[in-house]
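Asker: my questions concern the predicted model and sequence given below.
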Amino acid sequence: MDVIGFLIEAGGWAWVVAGLVLLALELVLPGGILLWLGISGIITGLAALFQPISLPFQALIFGMLSLVTIFGWLRYAKTRQTVSDRPYLNRRGDRLVGHEAVLDEPITGGYGRVALGDTVWRIAGPDLAAGKRVRIVAAEGAVLKVEPV
């Protein structure tokens, strides 16, 4: 059977069925894109059922709806804030910003080490002698930026 002939004969129902198939595929292959394609297919099918629209115009409606819904969702998802009860779970250095510590060894050449809890951290800051108090002001990877207190 000719695919174009079937689409013309089935009208909007072909779009509705295709949209439902895409929604079912989204359940098996999650990612979000098939969801918006399925919704666009269903909307295109409903529009074709209630208003006689030519097949090329139906394809144009489906394409435009798909682009608008996908890019709209991506834009919304990018600006959406995710709330966490443990915001520093994988950023141990950021968790230490604001803490004060006593230098175990001096900072020479801009770098030194300090023990915080059960971990020895590499620190960066102005040259200071051992025994001085420092405050952690930033974390860049595994290096903590400090300033004298």
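Answerer: Done, it's in.
Asker: from here on, contacts and neighbour counts on C-alpha atoms
Answerer: Will do.
Asker: and the longest strand along the chain, what does it pack onto?
Answerer: Longest strand of the chain, by residue count under DSSP state E: strand 133-140. Helices and strands touching strand 133-140, by 3 or more Cα pairs under 8 Å, 6 or more residues apart in numbering; DSSP states H and E, are helix 92-95, strand 100-102, strand 143-148.
Asker: could I get these as JSON lines with distance to S40 and mean neighbour count?
Answerer: As requested, these are exported to JSON lines (distance: least, Cα to Cα, whole Å; neighbours: other Cα atoms under 10 Å):
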{"stretch": "helix 92-95", "distance to S40": "43", "mean neighbour count": "16"}
{"stretch": "strand 100-102", "distance to S40": "56", "mean neighbour count": "17"}
{"stretch": "strand 143-148", "distance to S40": "49", "mean neighbour count": "19"}
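Asker: put this beside the first:
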Amino acid sequence: MEQVALHYWWWILALVLIAVEVILPGYFMLWIGIAAGVTGLVVLVLPGLSALAQAVSFAVLAFLSCAAYWYWLRPRLMHDEPGSAQLNRRGEQKIGQRYVLAEPIVNGRGKAKVGDSLWLVRGPDLPVGSMVEVVGVDGTTLLVRAID
């Protein structure tokens, strides 16, 4: 029976580790699997490499790939997109925006046209058609001030 080339075993290990990563997500197994795949390439290029040299190569590559992820790639993936802190808080996204009153503000309460809907607003008494700026949010009510 023919012996399977040693670099194939490294690639099989890489596939197994990456499959474990799919089942148990994190980051660790993926990068160690990548190190195993690269070790397989090293063994393909240098077929006479001893088992000890292969193990050391794998250990160094695993450490370097995990470190590269942790210190270089992870911070770039974790950055916040503009507005992501307010993603599910629609009212807070309206702060600083200007709208026209669709209903007058009487006794401190009225409605403003926001896109294709009406939002409750609270602020100084103003007539219909007045321009207002959102200065805050109280639940689902926009706090507004008059714009001259």
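Answerer: Nice, I can see it. Note that the structure is predicted; figures quoted are calculated from it, not measured.
Asker: what's the closest of the helices and strands packed on strand 133-140 of structure 1 to Q51 of structure 1?
Answerer: Closest approach to Q51 of structure 1 among those (Cα to Cα): helix 92-95, 57.9 Å.
Asker: helices and strands around that closest one, which ones?
Answerer: Looks like helix 92-95 of structure 1 contacts strand 133-140 (3+ Cα pairs under 8 Å, 6+ apart).
Asker: that older thread, what inclination does the longest strand of structure 1 have with respect to strand 143-148?
Answerer: Inter-element angle recorded for strand 133-140 of structure 1 and strand 143-148: 150 degrees (by axes from the mean of the first three to the mean of the last three Cα atoms, to 10 degrees).
Asker: just the residues contacting strand 133-140 of structure 1, thanks.
Answerer: Contacts to strand 133-140 of structure 1, defined as Cα atoms under 8 Å, 6 or more residues apart in numbering, come from residues 93-94, 96-103, 144-149.
Asker: just give me the closest of those to A124 of structure 1.
Answerer: K145 (4.9 Å).
Asker: L13 of structure 2 matches what in structure 1?
Answerer: Using TM-score structural alignment as the criterion, L13 of structure 2 maps onto A18 of structure 1.
Asker: secondary structure element for the residue most central in space within structure 1?
Answerer: Centroid check for structure 1 by Cα atoms, centre = their mean gives K78 as the closest residue, at 6.0 Å. If you go by DSSP states H and E, K78 of structure 1 is part of helix 55-79.
Asker: so which of the helices and strands packed on strand 133-140 of structure 1 gets nearest Y111 of structure 1?
Answerer: Closest among those, using Cα to Cα: strand 143-148, at 9.1 Å.
Asker: which elements pack onto the closest one?
Answerer: By 3+ Cα pairs under 8 Å, 6+ apart, strand 143-148 of structure 1 packs against strand 119-124, strand 133-140.
Asker: distance between it and the chain's centre?
Answerer: Relative to its chain's centre, strand 143-148 of structure 1 lies at 30 Å (Cα atoms, centre = their mean, to the nearest Å).
Asker: now the angle between strand 119-124 and that strand, please.
Answerer: 70 degrees.
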